[in-house]
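> Okay, predicted coordinates and the sequence, questions at the end:
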Amino acid sequence: MNGISGKIGRWVAILACGLAVVCSAPVSAERIKDLASVQGVRNNQLVGYGLVVGLDGTGDQTTQTPFTTQSIINMLAQLGTTLPTTQSLQLKNVAAVMVTANLPPFARIGQQIDVTVSSMGNAKSLRGGTLIMTPLKGADGMIYGQAQGNLMVGGAGASAGGSRAVVNHLLAGRIVAGATVEREVPTMLGQGPYIHYELGNTDFGTAQRMVEVINREMGFGTAQALDGRVVRVVAPEEPSARVAFMGRVENLDVRPMKTIAKVIVNPRTGSIVMNQMVTLDACAVAHGSLSVVVNTEQQVSQPNALSGGQTVRTQQSDIEIKQSGGALMQVRAGASLSDVVKAINALGAAPQDLLSILQAMKAAGALKADLEII
């Protein structure tokens, strides 16, 4: 145990020194375009329902997915082939899919965008399929694009003799430049003489520094912070002059304030992500476990030949209690969370134990960070 404690102490000392160097380094400057976005300039989500054909026997089982059969009948009716609605189609090469896409800002009619195709039914694979013409609608129900093309599926699979092997995911694919924009969404660059920049994260210090940089480079009074997230900028109203002005503004360098210390924990996967601002106060961490094992065996009691007794079955239970030796780890103030995670892992803590320890550190006030569980 002394050997483990010595190694833990050396890890804590080395990593704490490294953290001190990182924290003392100045925050690098970033462009305004990386810190903020122009208010009103945004993507719009599109969605559509369609069919993928040309599959090699890996499509939907139409007896279990009636919407696939109905879609095929409706599509053939539009193409001039009428089938009775009561007819049962046994098709294996067709799959019903949902098609999604992002309509970028300033998209023009005729521009091509990428689409993602995902299976809706019980198809086994979309590999080798072709999406037939599918209208893409926005939140208002209007058609903004038409999608069609051959799918690119990154996975692969094979089956034989009741066995099946799959690499990656076969029920979703992508079509590069698979949709054509049919309707434009008007995008306004500001309101009257103003343009509003929205920071990615609310930070009053960064907003003030952004105002100072813009006023220094573009003229005093050009920018004004409305709150910790929105900065209002006076811009020329003539379109070409406004575009040139925005091109200059978004490439200005701003040195942002330090980020908030945060720890993200995913208990399902046991993963922990933290930023460099996370520190700890002096604390002690103890880890131990108690396990109770109960084994029950069936035994037969056989009497002597002349005793006149009867043969009976009995149960014999063996109860064993195990308690591993707990270890107490001292953590110095200023040590980073990565030091503690490595040290606790060296003690044999499972991911769930580590999550409990972090929550206890937060409750004790030793963890100087926001703990977020996803």
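Structure's in. What do you need?
> CA atoms for contacts and neighbours, from now on please.
Noted.
> Report the contact partners of Val181.
Ala107, Arg108, Ile109, Gly110, Gln111, Gln112, Ile113, Tyr144, Gly145, Gln146 (CA atoms under 8 Å, 6 or more residues apart in numbering).
> and the first one, what is it in contact with?
So the one you mean is Ala107. By CA under 8 Å, 6+ apart, Ala107 lies in contact with Val181, Glu184, Val185.
> returning to that earlier point: show me how to select, in PyMOL, the buried members of the contacts of Val181.
Selecting only the buried entries of these in PyMOL, with 16 or more other CA atoms under 10 Å as the criterion:
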select buried, resi 107+108+112+113+144+145+146
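> Check it against this one:
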Amino acid sequence: MFHLFRPLQRLLPATALLGALLLALPHAAQAVRLKEIAAVQGVRNNQLVGYGLVVGLDGTGDQTTQTPFTTQSLNAMLQQMGVTVPPGTNMQLRNVAAVMVTAVLPPFALPGQAIDVNVSSMGNAKSLRGGTLVATPLKGADGQIYALAQGNLVVGGAGASANGSKVQINHLSAGRIPEGATVEREVATPLQQGDALHLGLNAADFDTARQVARSINRAKGEGTAQALDGRVVRVRMPVSPDARVAFLADIENLQVELARPAAKVVLNARTGSVVMNEAVTLGACAVAHGSLSVTINTTPQVSQPNPFGQGQTVVTQKSDISITQQGGALVELPAGARLADVVKALNLLGATPQDLLAILQAMKTAGALNAELEVI
């Protein structure tokens, strides 16, 4: 029995060494399905837009004196129905609102199918709650009518006002009509055209395009797919329509190994949001950043005339403005090769997200931030 366990004893150090080497290796590439990173070119959604009227509002529609296009649209609609409004008639309509109607026409949509529509006020209507959209044609970018919308609005909000007080929850000047439009015209797709299709990657990357072509060739045979550039992969397709559908269903679920993404930092100047991916690294640098605050205090002052004077009481505003600038100490940031190190170094500054926008841009200019900056 002792001799039986002796090979096992010699194997344990080798196994421990192999485990240490595996831990020292970089993380394996991320594997995702092909449908999550690419799509067939030409098979896409199409945006539709239309102009219409919402009727049946409870006095919360447009003030037609300030939105004359609402009255013009109503007159045009009434004329189409055989109703003529006498010239010069001052119509004060509070139950009608001019709206913009938008929808998305999905690929392979056929005439008769229903799609959802969004309705948004164009004038000064207070609320679209309880309104009904009258028949509105929805057009594509080519000016052709692809759908017809009509129905009752669903507004996810509420509001009330009384004696000068007002309360409102969510947004009342926009709503939605589930399945509120009927498709009238279909859009042709290149799915059954030619002997090949092009797969377009969501993000341009040469390595990803190569991996997509390799995955398809392993599953469907060498020469089936060819990467044309960093975004487009050409795929040879079967001849019959049902075989093409089965072919696309198979390759959409193929696993594709993704390489490490390019280092990028996304800055949102409006909200102060800062987002960075795992490839961002930081070089050693020193940063000093001070904050500037402006304070405005306004005090009302009342000036009253003499008891028997003929003057009037006047209220004026007195404003005091002060500016405070806080000095920032020079902080040394160590080099970081991991995202956790970068986050830890930036937290040492104690800066707000708005301050980080300026700090990261300055670090990029100084060459200490190894990433691409994108401001949205």
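Great, that's in hand. It should be emphasised that the depicted structure is a prediction, and the values quoted were computed from it without experimental measurement.
> Superposed, how do the two chains score by TM?
After superposition, the two chains reach a TM-score (TM-score structural alignment, normalised by the length of structure 1) of 0.82; 327 aligned residues with a CA RMSD of 2.5 Å.
> any idea which of the contacts of Val181 of structure 1 is closest to Leu226 of structure 1?
Comparing the contacts of Val181 of structure 1 against Leu226 of structure 1 with CA to CA places Ala107 closest, at 29.9 Å.
> do you know how far that closest one is from Gly141 of structure 1?
In this view, Ala107 of structure 1 and Gly141 of structure 1 are 18 Å apart by CA to CA, to the nearest Å.
> quick revisit: need the contacts of Ala107 of structure 1 in TSV with secondary structure, can you?
Compiled in TSV, the contacts of Ala107 of structure 1 are given as follows (DSSP: H, G, I helix; E, B strand; the rest coil):
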residue	secondary structure
Val181	strand
Glu184	coil
Val185	coil
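> Please tabulate those residues in JSON lines and include distance to Gly121 of structure 1 as additional columns.
Below are the contacts of Ala107 of structure 1 laid out as JSON lines (distance: CA to CA, whole Å):
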{"residue": "Val181", "distance to Gly121 of structure 1": "28"}
{"residue": "Glu184", "distance to Gly121 of structure 1": "32"}
{"residue": "Val185", "distance to Gly121 of structure 1": "32"}
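> Please list which of these are also found as contacts in structure 2.
Retained contacts for these in structure 2, judged by both residues aligned by TM-score structural alignment, their matches' CA atoms under 8 Å, are Val181, Glu184, Val185.
> Could you pull out the helices in the stretch 151-300 of structure 1 for me?
Counting by DSSP state H, counting those that start in this stretch, the stretch 151-300 of structure 1 has helices at residues 204-218, 239-249.
> Minimum distance to Leu337 of structure 1: which of these has it?
Nearest of the helices of the stretch 151-300 of structure 1 (CA to CA): helix 204-218, 26.0 Å.
> in structure 2, which helix has the most residues?
helix 2-24 (DSSP state H).
> Where in structure 2 does stretch 193-213 of structure 1 fall?
With TM-score structural alignment applied, stretch 193-213 of structure 1 matches the range 195-215 in structure 2.
> Tell me the buried residues in that stretch?
196-201, 205-215.
> sorry, back to before: JSON lines for the contacts of Val181 of structure 1, including distance to Ser291 of structure 1?
As requested, the contacts of Val181 of structure 1 are exported to JSON lines (distance: CA to CA, whole Å):
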{"residue": "Ala107", "distance to Ser291 of structure 1": "63"}
{"residue": "Arg108", "distance to Ser291 of structure 1": "66"}
{"residue": "Ile109", "distance to Ser291 of structure 1": "67"}
{"residue": "Gly110", "distance to Ser291 of structure 1": "67"}
{"residue": "Gln111", "distance to Ser291 of structure 1": "64"}
{"residue": "Gln112", "distance to Ser291 of structure 1": "61"}
{"residue": "Ile113", "distance to Ser291 of structure 1": "58"}
{"residue": "Tyr144", "distance to Ser291 of structure 1": "61"}
{"residue": "Gly145", "distance to Ser291 of structure 1": "61"}
{"residue": "Gln146", "distance to Ser291 of structure 1": "61"}
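> Thank you kindly, that will do.
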